[in-house]
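Participant: here's my sequence, what's the structure:
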Amino acid sequence: MRLDMNVTEPISIDIWSDIACPWCYIGKRNLENGLAAVASDEDAPQVSVTFHSFELSPDTPVDFDGDEIDFLAGHKGMPREQVQQMLDNVTGVAAKAGLEYRFDLLQHTNTVKAHELLHHAKAKGLQHEMEERLMSAYFTEGKHVGRVDDLVELAAEVGLDAAETREALESARHLDDVRADQAQARAYGIQGVPFFVIDGQYGISGAQPAEAFENVLRDLWAQRRGAVAASAE
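Facilitator: Predicted coordinates:
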């Protein structure tokens, strides 16, 4: 018998990430490329993606006095030359994912307000668009993503109401949502990002290649469909 696709729930992908994490943007793009690849399958997996908050450096000031090399050299205690080599490596990996990182323009900042904005966008059905806009602004355009004025401007670009967004950020309406995400990360034992939780049971750490996501999604979808077929017999 032919099974209708609607009888199977989508595979959930929950992603813990930070706007200021270069590997998170790479991992996001690799996931998207993996999703695009499986979308052409005859029996394409149905997938639901949700982003969650994780702050890599919550003690960072909103206006950091220095460039990315200054920050990482101080934060990690590494020589500037070694930091530059690390950034060059990340830039090369990002390029392979189709991203043009500009660490020479990047403005390091505290990201808690950006995470609050993502929860506001989620409530309005625009979380994915907001996540992409923030990461692009931060890593490729050198825009500031820590100040309310700048965040409101970016929010308006993806279709969010500017006045409503400003009120949400200035009142810290979604700060509890950010903290809840962080508490869930601790419960899962997540210590670094990006971290992908597939169907609430499989964890994938780091910016894995698109093929890794393709394989997991196809395997899980086949298991789902097999279980549905068995129950229908």
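Participant: CA atoms for contacts and neighbours, from now on please.
Facilitator: Fine.
Participant: from the chain's centre, how far out does whichever helix in the chain runs longest sit?
Facilitator: If each helix of the chain is counted by residues according to DSSP state H, the longest one is helix 210-232. Relative to its parent chain, helix 210-232 has a centroid offset of 24 Å by Cα atoms, centre = their mean, to the nearest Å.
Participant: what residues are up against the spatially most central residue of the chain?
Facilitator: Computing the C-alpha centroid of the chain and ranking residues by Cα atoms, centre = their mean puts Ser17 first, at 4.6 Å. Ser17 makes contacts with 24, 51-55, 193-195, as judged by Cα atoms under 8 Å, 6 or more residues apart in numbering.
Participant: helices - which of those residues land there?
Facilitator: With helices defined by DSSP H, the entries of the contacts of Ser17 inside them are Cys24.
Participant: any idea which of the contacts of Ser17 is closest to Val93?
Facilitator: Proximity of these to Val93 was ranked by Cα to Cα; the top entry is Cys24 with 12.0 Å.
Participant: that closest one - nearest residue in space that isn't next to it in sequence?
Facilitator: With Cα to Cα, 6 or more residues apart in numbering as the criterion, Cys24 has its nearest non-adjacent residue at 4.9 Å, and that residue is Pro194.
Participant: could you do Ala95 as well?
Facilitator: In space, Ala95 is closest to Tyr101, 7.6 Å off (Cα to Cα, 6+ apart).
Participant: right, and the one you found touches Asp88 too?
Facilitator: No. Under the criterion of Cα atoms under 8 Å, Tyr101 lies out of contact with Asp88, with a separation of 9.5 Å.
Participant: could you also give me the structure for this second sequence? I'd like to compare it with the first:
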Amino acid sequence: MKVEIWSDVVCPFCYIGKRKFETALAQFSDKNNIEVIWKSYQLMPDMVTNPDKKVYQLVSEKHGIPLERSKAMHSQMTQTAKELGLVYNFDKAIPANTLKAHQLIQYAKTKGKQDQAEETLFRSYLTEGKNIDDVPTLLEIGTKIGLDKMELKMVLDKGTYISEVQADIYEAQQVGVRGVPFFVLDRKYAISGAQEPKEILASLQKAFVEWRKENPDSKLEIIHGAACTPDGECH
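Facilitator: Okay, here's the model as predicted:
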């Protein structure tokens, strides 16, 4: 059963949502029958990367709230993250456009490394204070998770996966995404926001029961005869 997750790597609640989803999935008895697909989403597509601006200031200006209130909000998110074993360093975070980061994720998806890409980008932005709009930084991240450095550079230089990023964002509009994280289960159920693991688990179980009815686990009746096996034995 497919679980699609729309997310942006500068979204603090998306990293929290990832951990809560992982906790729920670990408790799900049929987790081996779940295919997780990460989808691109940009909270601020017109964002201009500015290493000199603090996240507190950005949020204060964007939402028209006092700077101190912005700091208090981020402090609360830091505490919530800490309870899940995550470390948020908003003092170090660099406000960045995430288009290049999402291209890295799309490329990583073709190599079976989408989850590693998401995890590393979240940590790079929210914990380590790295500029995830910077190509050398993204090449370092890609190399860390086992991607080919030169191939990734070509992907980023040419914008190879921009259309895939844009397709995910357009698709988000079609399925009703109004904020991230947003989880879609078998295109029948959706979870908006970083819900608690027990809520996610209940939704997984409900969706999977219906999916299994439509996709029965059929077992073949086998008549055995002479055959060769992958280990080189023939009998």
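Participant: returning to what we had before: so what does the residue nearest to Cys24 of structure 1 match up with in structure 2?
Facilitator: When structure 2 is aligned by TM-score structural alignment, Pro194 of structure 1 is paired with Pro181.
Participant: who touches that match in this structure?
Facilitator: Remark: with contacts taken as Cα under 8 Å, 6+ apart, Pro181 of structure 2 is in contact with 5-8, 13-14, 17, 192-194.
Participant: again, 7 Å this time
Facilitator: Contact criterion Cα atoms under 7 Å, 6 or more residues apart in numbering gives 5-7, 13-14, 17, 192-194 as the residues in contact with Pro181 of structure 2.
Participant: what's the distance between it and Ala207 of structure 2?
Facilitator: According to Cα to Cα, to the nearest Å, Pro181 of structure 2 and Ala207 of structure 2 sit 18 Å apart.
Participant: then Leu43 of structure 2?
Facilitator: Where Ala207 of structure 2 is concerned, Leu43 of structure 2 sits at a distance of 28 Å (Cα to Cα).
Participant: neighbour-wise, which of the two wins?
Facilitator: Neighbour comparison, Leu43 of structure 2 and Ala207: the larger count goes to Ala207, with 19 against 16 (by other Cα atoms under 10 Å).
Participant: map that one across to structure 1 for me.
Facilitator: Using TM-score structural alignment, Ala207 of structure 2 lines up with Leu220 in structure 1.
Participant: what does Gln103 of structure 2 give?
Facilitator: Taking TM-score structural alignment, Gln103 of structure 2 has Glu116 as its aligned residue in structure 1.
Participant: now do the helices in structure 1.
Facilitator: With DSSP H as the criterion, structure 1 has helices spanning 22-38, 68-76, 80-96, 112-123, 127-139, 148-157, 162-170, 175-188, 210-232.
Participant: right, so those helices: which one is the most enclosed?
Facilitator: helix 112-123 (a mean of 23; mean count of other Cα atoms under 10 Å).
Participant: average gap between it and structure 2?
Facilitator: Taken against structure 2, helix 112-123 of structure 1 registers an average deviation of 0.5 Å after superposition, with mean Cα distance after the TM-score superposition for structure 1.
Participant: how near is the equivalent of Gly74 of structure 1 over in structure 2 to Glu83 of structure 2?
Facilitator: Per TM-score structural alignment, the equivalent position to Gly74 of structure 1 in structure 2 is Glu61. Here the distance between Glu61 of structure 2 and Glu83 of structure 2 works out to 29 Å (Cα to Cα).
Participant: sorry, back to before: out of the helices of structure 1, the one nearest Gly200 of structure 1 is which?
Facilitator: Within those, the stretch nearest Gly200 of structure 1 is helix 175-188; the backing value is 10.0 Å (Cα to Cα).
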